[in-house]
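# A predicted structure for the sequence below; I have some questions about it.
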Amino acid sequence: LSLIFEHFLSQYDVSAKDIHVEVTESLLMDDIEKAHFVLRKLQATGIEVWLDDFGTGYSALSYLQQVNFDGLKIDRSFIAQTQQDNKDDSLVRAIISMAHNLGMKVVAEGIETQKQLALIERLNCDVAQGFFLGKPVP
């Protein structure tokens, strides 16, 4: 996989710093050692590796110890509940703080209201993603 990316970067004159690869926990669960090896090779070329849908899997915290992710994306299910439950506000705050303390950037997925955007801005989340900000384009 890392060779494919290296070939792509060379052939199309793309900078590795402009490429971010997102992986889910389910991908890591199959073979954590092999995944870790491949992800380190990608990072060695300058490609960032992010953990997607953080918090929805079985043991995301253990992956944060084993794999040196550049960032993580907070699953939309946490964001959707922030307006109804202070526990979810606290969880989002804790996830952002933990990720920053580990040197990672954070994306909040599923921003659909101004209140949600204001909350994640107050919590110092790095990036917001969701329909409130724009629909996906092909």
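Arrived safely, thanks for sending. Numbers count the residues shown, from 1 in each chain.
# please make it C-alpha for all contacts and neighbour counts, starting now.
Fine.
# which one's the longest helix in the protein?
With DSSP state H setting the assignment, residue counts place helix 86-101 as the longest helix in the chain.
# check which element follows that one along the chain.
From helix 86-101 onward toward the C-terminus, using DSSP states H and E, the following helix or strand is strand 105-108.
# put this next to the first one:
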Amino acid sequence: MKRIALAGCIAAANFLGQPVSAETVYDCDIKVFTNNGWIAPRVLVLWDDSSKTAKIYDGYIDQLVGEPLAAKVVQRNEMAYDLSWRVNDIPVSNARTKVDGLYSAVFNMQKNTLSIRGVITGFANAPRGRGKCKVKQD
């Protein structure tokens, strides 16, 4: 899992160089509170303010999907949004199986923070992390 995350961070950095339409790219450095993987140390939130939509991109998504995933967006208050997305078929290296990850996050645009929780099918752990986001400047 750590190799996927590292490779994905490099790929995410390369993705930042690509032109993005009317989206604002938030580059979030995540402090992971669990040591079992599942939460990437770097997450990009591609936010479209006109339509209040978001896409999520991280190392796992890069390796497994290859492009940002659309997130379900629900407004929490004036400056915070609940985001949720699903990553399917995540390989588990020590079990020779694949699992699905259901992720939810609180994206606070006023504080520029992202708090993530994951639910991994078949596992009792609850990976989570929180980090500060910077707006990617062109």
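Right, received. Where do you want to start? Quantities reported herein were computed from a predicted structural model and do not represent experimental measurements.
# give me the TM-score for these two chains.
The TM-score (TM-score structural alignment, normalised by the length of structure 1) is 0.24; 51 aligned residues with a Cα RMSD of 4.3 Å.
# next, the contact list for Leu69 of structure 2, please.
Residues near Leu69 of structure 2 by Cα atoms under 8 Å, 6 or more residues apart in numbering: 55-57, 61, 85.
# can you tell me which of those are in strands?
Residues from the contacts of Leu69 of structure 2 lying in strands, with DSSP state E as the criterion: 55-57, 85.
# can you name the two of these that sit furthest apart?
Using Cα to Cα, the pair of those lying farthest apart is Tyr57 and Trp85, separated by 10.5 Å.
# which of those two has more residues huddled nearby?
Neighbours were tallied for Tyr57 of structure 2 and for Trp85 using other Cα atoms under 10 Å; the higher tally belongs to Tyr57 (25 against 18).
# wait, that one sits on Leu44?
Yes - look at Tyr57 of structure 2 against Leu44 with Cα atoms under 8 Å: they come within range, at 5.0 Å.
# now list whatever residues contact both of these two.
Overlap between the contact sets of Tyr57 of structure 2 and Leu44, as judged by Cα under 8 Å, 6+ apart, is given by Ala12.
# pretty sure Gly131 of structure 2 is touching Phe107, no?
No - the pair Gly131 of structure 2 / Phe107 is not scored as a contact, 10.0 Å apart, by Cα under 8 Å.
# tell me, what's touching these two both at once?
Common contact partners of Gly131 of structure 2 and Phe107 (Cα under 8 Å, 6+ apart): 113-115.
# need the strands for structure 2, in chain order.
Defined through DSSP E, the strands belonging to structure 2, from first to last, are 24-32, 42-48, 53-58, 69-75, 80-92, 97-108, 113-120, 128-135.
# compute the first-to-last residue distance for stretch 15-27 of structure 2.
According to Cα to Cα, to the nearest Å, stretch 15-27 of structure 2 extends 11 Å from its N-terminal end residue to its C-terminal end residue.
# counting by contacts, list what the helix ranked longest in structure 2 packs against.
As far as residue count goes, and with DSSP H defining each element, the longest helix of structure 2 is helix 2-16. In terms of contacts (3 or more Cα pairs under 8 Å, 6 or more residues apart in numbering; DSSP states H and E), helix 2-16 of structure 2 is packed against strand 53-58, helix 59-64.
# out of those, nearest to Ala80 of structure 2?
Nearest of the helices and strands packed on helix 2-16 of structure 2 to Ala80 of structure 2, taken as Cα to Cα: strand 53-58 at 12.5 Å.
# now what about the closest one, what contacts it?
Where contact means Cα under 8 Å, 6+ apart, the residues beyond strand 53-58 of structure 2 that reach it are 5, 8-9, 12, 40, 42-48, 67-73, 83, 85.
# let's see it at 7 Å
Applying Cα atoms under 7 Å, 6 or more residues apart in numbering, the contact partners of strand 53-58 of structure 2 are 8-9, 12, 40, 42-48, 67-71, 73.
# tally of neighbours for Lys87 of structure 1?
Residue crowding around Lys87 of structure 1 was assessed by other Cα under 10 Å; the count is 12.
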